[in-house]
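*Asks:* Quick one: sequence plus predicted model below, questions after.
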Amino acid sequence: MDIELLRDYCLAKPAVEECFPFGPDNLVFKVNGKMFLLASIDQQPLQFNVKCDPEKAIELREQYPSILPGYHMNKKLWNTVIIDGSLSTQQLKEFIDHSYELVIKGKKK
């Protein structure tokens, strides 16, 4: 997955907007005004931060070396996913979907 595929996938979700609140190198995707994905567009390999259920976040970090505690984020709730080829596109999409769903559910409360 490259930045364009990541962008297209995120923007295809309902009510998603993109913005650059942290400068031109950090692409943010929000749903209903709340961030669910942050990507550093100039970093190689590409990586992104996604929200994650705290227990699942720990499990994923233990299982995959390319998943780390969220860089510059609440490490309990966010993971940094490095796109280095060790994870499938389907897995990456599942992480994005999970983050999106957590934010949507949080907004409904």
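*Replies:* Thanks, I have it. Residues are numbered from 1 along each chain as shown.

*Asks:* make it CA atoms for all contacts and neighbour counts henceforth
*Replies:* Will do.

*Asks:* Not counting sequence-adjacent ones, nearest residue to V31?
*Replies:* Once flanking residues are discounted, V31 sits nearest to V16: 4.6 Å by C-alpha to C-alpha, 6 or more residues apart in numbering.

*Asks:* what about that neighbour, neighbour count?
*Replies:* V16 has 17 neighbouring residues, counting by other C-alpha atoms under 10 Å.

*Asks:* Start and end of stretch 31-43, how far apart?
*Replies:* 24 Å (C-alpha to C-alpha, to the nearest Å).

*Asks:* Ok, stretch 11-29 next?
*Replies:* 8 Å.

*Asks:* before we move on, back to that, show me the contacts for the residue nearest to V31.
*Replies:* If you count contacts by C-alpha atoms under 8 Å, 6 or more residues apart in numbering, V16 has them with 10, 29-32.

*Asks:* Among the residues you listed, name the buried ones.
*Replies:* If you count burial by 16 or more other C-alpha atoms under 10 Å, the buried members of those come out as 10, 29-31.

*Asks:* Please compare the first structure with the one that follows:
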Amino acid sequence: MKAQQLRAFCLEFNAAVEEFPFGPETSVFKVLGKMFALSALDATPLTVNLKCDPDLAVRLRADHPGVIVPGWHMNKRHWNTVTVGSLPDRLVRELVEDSYDLVVAGLPRAERLRLDRA
């Protein structure tokens, strides 16, 4: 998966937006103001920080050492840094979708319902 494919996929989700609160080199993808992905899309190698269930995060890190690591500059229990080009596109897509779903699940009920109608 290339940077533009990652960007396009992140923006496919309901109410997803791209913002640059940390400067123009870092894309932050949010849903209703909450971050679900963060990436320096011009970086080599291409990595993305994604929210993850803590138990799954540990398993993914064990299954993909050096490719999926604790989230850089993030809560290490809930975030992973994923080296995109070192994994199958399908797995990267699943991890991004899981991150989005976890963030949405943490939103207030009224906001979740609003997303369902969009």
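*Replies:* Arrived safely, thanks for sending. Quick caveat, the model's predicted, so the values are computed rather than measured.

*Asks:* Would you give the TM-score for this superposition?
*Replies:* Once superposed, the chains reach a TM-score of 0.95 (TM-score structural alignment, normalised by the length of structure 1), with 108 aligned residues with a C-alpha RMSD of 1.0 Å.

*Asks:* rewinding a little: now go through the buried ones among the contacts of V16 of structure 1 and say which are in helices.
*Replies:* C10 (DSSP state H).

*Asks:* Return the subset of the buried ones among the contacts of V16 of structure 1 lying in strands.
*Replies:* 29-31 (DSSP state E).

*Asks:* Which single one of these is nearest to L87 of structure 1?
*Replies:* Set against L87 of structure 1, the nearest of these by C-alpha to C-alpha is F29 (21.1 Å).

*Asks:* which one is that closest one nearest to, not counting chain neighbours?
*Replies:* E18 (4.5 Å).

*Asks:* same check, this time on N49 of structure 1
*Replies:* T80 (4.3 Å).

*Asks:* circling back to that earlier point, and the furthest pair within the contacts of V16 of structure 1?
*Replies:* C10 and N32 (13.3 Å).

*Asks:* In structure 2, spot the helix with the most residues.
*Replies:* For structure 2, assigning by DSSP H, the longest helix comes out as helix 89-105.

*Asks:* contacts for it?
*Replies:* For helix 89-105 of structure 2, the external contacting residues (C-alpha under 8 Å, 6+ apart) are 1, 9-10, 13, 31, 34-37, 50-53, 84, 112.

*Asks:* Any figure for the gap between D25 of structure 1 and C19 of structure 1?
*Replies:* As judged by C-alpha to C-alpha, D25 of structure 1 and C19 of structure 1 stand 11 Å apart.

*Asks:* do M73 of structure 1 as well
*Replies:* 18 Å.

*Asks:* Same question for N49 of structure 1.
*Replies:* Applying C-alpha to C-alpha to N49 of structure 1 and C19 of structure 1 gives a distance of 15 Å.

*Asks:* what do you get for E59 of structure 1?
*Replies:* Distance from E59 of structure 1 to C19 of structure 1, by C-alpha to C-alpha: 30 Å.
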